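Asks: Structure for this input, please:
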Amino acid sequence: MLEQEAARNDASATTAEARKRDRRNLFALSAGHALEWFDWAMFGLLSVYIGTAFFPGDSPLSSTLNSLAVFAVGFVARPIGGVVFGMVADRVGRRLVMIGSIGVTAAASFVIGVMPTHAQIGVWAGIIVVVCRLLQGFAAGIEAPLSNAYGLELVPNRPGYVAGFMAFFNNLGNLLAPLTAFATSALLGATAMGEYGWRVPFILGGVLGLVVLWLRRSLPETLITESGEVANKASTRTEAVVVWRGVGSRWVSVLAVIFIVGAIMAYNYTWLSGLPSMATGTFGEDPTGVFAVSTTMSIILTLGAMVLSKIIDKWPLSRWFVIARIVAIPTIFLVLLYTGGGIGSLAAVMIGGSLVLVVNLTIFNTVANSLFPQYCRGTAVGLGYGIGVALFGGTASYLFVWLQSIGLHAVFPVYIAVLCAISVVLYIIAKRRNGIFVGE
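Replies: Have a look, this model is predicted:
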């Protein structure tokens, strides 16, 4: 009896230690994920200051547009980064890429924060900022898909927990970006913010990158080579041809990932920036009220992801995805209900849509990774993720506002609904044809 009790206690202690280790590893991954999106969002939020400092034009508007064009360049770089670094991750291991990704992002953020302006060094200022943005795009192209794949390999038996845990930090990064910009502006004032205060969040992002690098240094490698060894620089590498053969044989799954990612990113950016931009730019809503609504939505997404991490594993991941994505189809038509008329109607639309958005945003990355075996997962998901974000996510806000400006506002939700429907159909086909490797 005493021996049985001791055995139970030992097993309980082992389980507790394992869960503690899992949380520690996932935090190291997720903290970098949050920082990645903090730096990414900050560039767009502070584009008016960046444009004035590095890309002067004939007017403040033209300077801002120049800066936003550079912001878009980062989206173009993401598919390339996804493929290149995904290939490295599938050949030599996940850990090296995850450390390099956050190092590049943090360094680029710090450089932007301390760079001399156009008035000081001329055109070189703009060129260096463009290079930094390209580097951040390359890094972001692999950070999101690979960090989720890495998390699933570290904690293979709890995909829902991994999805929710990492989505929480992803949303936290997006939430902290506007809060940091707001706090900096409030503390320094409008004049100081325009002169030098805008640099503070970028320098902060660079410094925090050192903390994340320290956290990630202890991550274990999870890639197992064909010889059965854990990958490292000295071990046998999976040949590139083997990886690409795996990707090519699952081309339907790659196509499915493009739409799984692209559809929800288009939905996300509609809520994240499209609706707020239309509220302030077209309908003249109070910017403070719009900011409050956007912040409330971000809080719902952040806390909702953590709640979902506790319950997703109760159902197969495929069931969560199909139901959540089908529900998103009618929900996108909520955008038609907002035609101005005050913050109240904007809040009803944005918060109502966010309740469906939170489920889709929490699981989409894990669903994408579930469609591939480990040996080609980094390359395949990096490719599909990058293309999906560049084609559909990066263009959604612009398309939403532009269609509204020419009187075709009703066309946009149909477009998103079609993307969502295609993603469900392709997922089911890919699942039946190639199988799934996580979450069932």
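Asks: all contacts plus neighbour counts: C-alpha atoms, from now on.
Replies: Noted.
Asks: got a list of what the residue nearest to the spatial centre of the chain touches?
Replies: By C-alpha atoms, centre = their mean, the mean C-alpha position of the chain lies nearest to residue 144, the distance being 5.3 Å. Applying C-alpha atoms under 8 Å, 6 or more residues apart in numbering to residue 144 gives the contacts 33, 365.
Asks: how about 10 Å then?
Replies: For residue 144, the set of contacting residues under the criterion of C-alpha atoms under 10 Å, 6 or more residues apart in numbering consists of 30, 32-34, 36-37, 82, 166, 170, 365, 381-382, 385-386.
Asks: Second input sequence below; structure requested for side-by-side comparison:
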Amino acid sequence: MNVQLRRAVASSFLGSVIEYYDFLLYATASAVVFNKVFFSSLDPLVATVASFGTFATGYLARPLGGVLFGHFGDLLGRKRMLMLTMTLMGVSSFLIGVLPTYAQIGGWAPVGLVVLRVVQGISVGGEWGGAVLMSAEHATSRRGLWASFTNAGAPCGMLLSTAAMTATASIVGERAFLDWGWRVPFLLSVALLGVGLFVRMKVEETPAFQAVEQDRRRLPLVEVLRNHPKVLLLGVGVGLAAFVAQSTLTTFVLAYGVQAGHPRQTVLNALTISSACAVVGIIGWSALSDRFGRRPIVLLGAVAMAVFGFALFPMVDARSTPLLVLALVLGQGVIHPMMYGPLAALYTELFSTANRYTGASLGYQLAGLGAGFAPLLFAELRRGTGGTAAVSYSLAAFCLLTVLCVLALKETSGRDLMPGKEAGLAEHGTR
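Replies: A predicted model of the protein is given here:
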């Protein structure tokens, strides 16, 4: 492992941790705080739906960030865009931490919350593609393993954000936490931003991008949409179930577990444990995808998740802490990483260097809409049916879509990412 690859992997992992700390901190807050702080005039269940709605706006903005930063990342370089995305995320999260509440400024509070959430979404939408490419394009072997550190940053960010919320609530108490304590984890974003920028400055531009310096596409998005629409759509379908499962196992289960009778702290502790397991799971399954291929690992995960969805809620409803922890560890720490870990390398391998940032980012972030809207959809389904069976069937349906899309793609793990050796890459990405 050469020096630049080591720096690229460390930078991508740390950047992803910081981005997802900020982005998923909002997810935790939307489930336990924002419905009381920014939507206090609404019925509790309606307030929860409204809170999840603002959560979803961040995911809606992610494809925009993928296109915007992907465009300039394909033209100007991966590193420049990554410095900018990290700065945007840190600043927007800090501003959420100082945002006045509904009781202080009325309707302007949720409006400000939505605007800052959109900025967060744009930032993380541009971050992922660049971070994955920094690792994947520096790697000469074991690309699935090295690229997966970017995806491993997501549960690690969840781990830190949940731990920050938990520690703050424990220190200041319930009342003070709702009054002002929830702001502290958001304000810490500035310190994380400084560390992240320092590390990222030491990484060089990728060899693959430097090799196409004289042959950059003026409109990478047009190139992707015109020449590779089928690959893009299949890529979205491959990742969709992973994102739906991700938000189901974190944001939705957090709110559902509390409503089912578990203490909020117990659910947060269970999420912390499962997030730590997910970091290991993502890296482990991605390493196996280098040996066995991306398709078999993702297929196994999608089938397992479709089945597990019917056991998840009965395990939560049992009101047993060990069963709750087991459910989240199995779901988030073992099964979900099969679907999610190999995506970093897979999306990278679907597109050529000249439009790889744009194509990979757009496919991944469009799939990511599933994570934004799943909690909102499932909250509405539960409110309409009074149960969770519809949620489990919906999750299984998304998993079936992923299975069909994976089967329609050829294996990508053996492809060379360097220009001149990738001819026909996307055109031959389907069966």
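Asks: circling back: are any of the contacts of residue 144 of the first structure buried, and which?
Replies: Listed as buried from the contacts of residue 144 of the first structure are 30, 32-34, 36-37, 82, 166, 170, 365, 381-382, 385-386; burial here means 16 or more other C-alpha atoms under 10 Å.
Asks: which one among those gets closest to residue 398 of the first structure?
Replies: Checking those against residue 398 of the first structure by C-alpha to C-alpha gives residue 386 as the nearest, at 18.5 Å.
Asks: does the closest one sit in a helix or strand, and which one?
Replies: Residue 386 of the first structure belongs to helix 374-388 when assigned by DSSP states H and E.
Asks: any chance of the buried ones among the contacts of residue 144 of the first structure in a markdown table, plus secondary structure and distance to residue 153 of the first structure?
Replies: Compiled in a markdown table, these are given as follows (DSSP: H, G, I helix; E, B strand; the rest coil; distance: C-alpha to C-alpha, whole Å):
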| residue | secondary structure | distance to residue 153 of the first structure |
| --- | --- | --- |
| 30 | helix | 14 |
| 32 | helix | 17 |
| 33 | helix | 16 |
| 34 | helix | 20 |
| 36 | helix | 21 |
| 37 | helix | 22 |
| 82 | helix | 18 |
| 166 | helix | 13 |
| 170 | helix | 19 |
| 365 | helix | 14 |
| 381 | helix | 14 |
| 382 | helix | 16 |
| 385 | helix | 19 |
| 386 | helix | 21 |
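Asks: which one among those residues gets closest to residue 134 of the first structure?
Replies: With C-alpha to C-alpha as the yardstick, the closest approach to residue 134 of the first structure among these comes from residue 82, at 12.7 Å.
Asks: Wait, residue 118 of the first structure touches residue 63, no?
Replies: No - with contacts defined as C-alpha atoms under 10 Å, residue 118 of the first structure does not count as touching residue 63, sitting 11.8 Å away.
Asks: and the two? which has more neighbours close in?
Replies: For residue 118 of the first structure and residue 63, the more surrounded residue by other C-alpha atoms under 10 Å is residue 63, and the numbers stand at 22 against 18.
Asks: Next up, the contacts around that one.
Replies: The neighbours of residue 63 of the first structure, taking C-alpha under 10 Å, 6+ apart as the test, are 47-57, 69.
Asks: Neighbour-wise, which one of those leads?
Replies: For these, the largest neighbour count, defined by other C-alpha under 10 Å, is 28 neighbours, found at residue 54.
Asks: contacting residues for that one?
Replies: By C-alpha under 10 Å, 6+ apart, the contact set of residue 54 of the first structure is 63, 66-67, 112, 115-130.
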